[in-house]
Each structure stands twice: as C-alpha cells, then as structure tokens.
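In: coordinates only, sequence not included:
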C-alpha cells in the first residue's frame, strides 16, 4: 500500500478532469476499496489502486461516484453544489468548502 496522503479532503468541491462534472467529497479511502468486478467494468482508464479514492456527490444529479485521485482537481468555478443528499453530510458552504455535520452521541 502507498503512503501517499490524500490531496483532497471531505467537504472540498472538486472537478472531474475527464468527465467535466463538479462535486463535493463526502469520504476518502486511502486506496481503492471497491470490487475487482467494478474496477474492470467502470475504471476504464485503469487509475492506480494504491492511491486515494474519493466518494463524491455529483452536482446537479442524484447519485454519487467513486473517483481516483488522479482524475480530480480543485474546482475553479466556485459556488454551491446541488445534490439531494448534501444536507445529510454538511451544514453549510464556507470559504474553504462544505462544513461537515457534527455527530452528537
């Protein structure tokens, strides 16, 4: 496994380099944690499995994606993300991205 640190963080708004969509990161895996079947069918560009992968809510859609770090870049457009699950994960959009909800135990 790689000792590479994640370049992006939960709440950060990102842009997918290949597909052009914007989204917000809701979770980070230190390396690929999906199935081999999913990787073979979906990850056509064969991104490295030993680098961070991100769970991203897609702007203007109702689904999320699982994206390799090399396919993401910081979002330059700015502005909020429109996604039905946004409020489940975040409180509000701040200057440095979305602020996560604090869990009460």
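Out: The structure has been received and is ready for your questions. Quick caveat: nothing in here was measured; it's all calculated off a predicted structure. Numbers count the residues shown, from 1 in each chain.
In: going by C-alpha atoms from here, please, whenever you check contacts or count neighbours.
Out: OK.
In: which strand in the chain has the most residues?
Out: The residue-count maximum for a strand in the chain (DSSP state E) belongs to strand 22-29.
In: tell me the span between the first and last residue of stretch 94-105.
Out: Chord length of stretch 94-105, first to last residue, is 25 Å (C-alpha to C-alpha, to the nearest Å).
In: which residues are in contact with it?
Out: 10-13, 24, 88-93 (C-alpha atoms under 8 Å, 6 or more residues apart in numbering).
In: second one coming, line it up with the first:
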C-alpha cells in the first residue's frame, strides 16, 4: 500500500468533479506528481494542459453517457458536495460503502 501523500488536497474515497468538463468521480489512487505517458500529457490542449509537479488522481469517473477511469490533475478538481452516489460499476470492487460523504476503501480495512 502506498504511503499517504501529505501534500495532496484530496484523499482516497473523496467524491470530486472536474472543474471544466461535465464528469465526477471517486478517487481511488493518488500520484504525488504526474505519472502517465508523455503522449497522454501532450494530447491535452496546451491552453488547459496541467503542470506535472502536482498530485494527479485516479478516479472512477462517470458522466451522463459512460463510466470510465480518469486521470486528473489536482488543479482541475473541485469537491463534489451533491451527495449523489457514484454509480460506476467498479465502486463495490474498491470500496465497502460510504460514511460521512466519503467512500471507504477496501484496502484500508485489510491491515
């Protein structure tokens, strides 16, 4: 299990939404800085391309049409306070349920 990232604004289990695009999701992993391919990063339009020296979050994401896994920079996420559940089909594989608006990671219950 990875060590917690002290400087990350969001934590595993938090529900967030994208600042610009219409999707939301639950965080299931955090990278302390960019850890994807250069091709992925360069595919983002330059005017909205995030800095690499910030936490990046792995989300079980969803929008009106689909459920998918997203990789999003901290600067492009905001808290989602809607209290609406995440309906992504993998939620139950990674989380045991919700408590106080956050999802409880299965990994945190295995030690």
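Out: On my side now, so go ahead. The structure displayed is predicted, hence computed values, not measured ones.
In: quantify their similarity with the TM-score.
Out: After superposition, the two chains reach a TM-score (TM-score structural alignment, normalised by the length of the first structure) of 0.87; 103 aligned residues with a C-alpha RMSD of 2.1 Å.
In: returning to what we had before: can you pick the most crowded of the contacts of stretch 94-105 of the first structure?
Out: Using other C-alpha atoms under 10 Å as the neighbour criterion, residue 13 leads these with 30 neighbours.
In: that one -> the second structure?
Out: Under the alignment (TM-score structural alignment), residue 13 of the first structure maps onto residue 15 of the second structure.
In: residue 104 of the second structure versus its match, what's the distance?
Out: Applying C-alpha to C-alpha to residue 15 of the second structure and residue 104 of the second structure gives a distance of 11 Å.
In: before we move on, back to that, next, format the contacts of stretch 94-105 of the first structure as CSV and append distance to residue 45 of the first structure and secondary structure.
Out: CSV is the format used below for the contacts of stretch 94-105 of the first structure (distance: C-alpha to C-alpha, whole Å; DSSP: H, G, I helix; E, B strand; the rest coil):
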residue, distance to residue 45 of the first structure, secondary structure
10, 24, coil
11, 26, coil
12, 24, coil
13, 23, strand
24, 22, strand
88, 31, helix
89, 29, helix
90, 31, strand
91, 34, strand
92, 34, strand
93, 32, strand
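In: before we move on, back to that, which residues are in contact with both of residue 15 and residue 104 of the second structure?
Out: Joint contacts of residue 15 of the second structure and residue 104 (C-alpha under 8 Å, 6+ apart) do not exist.
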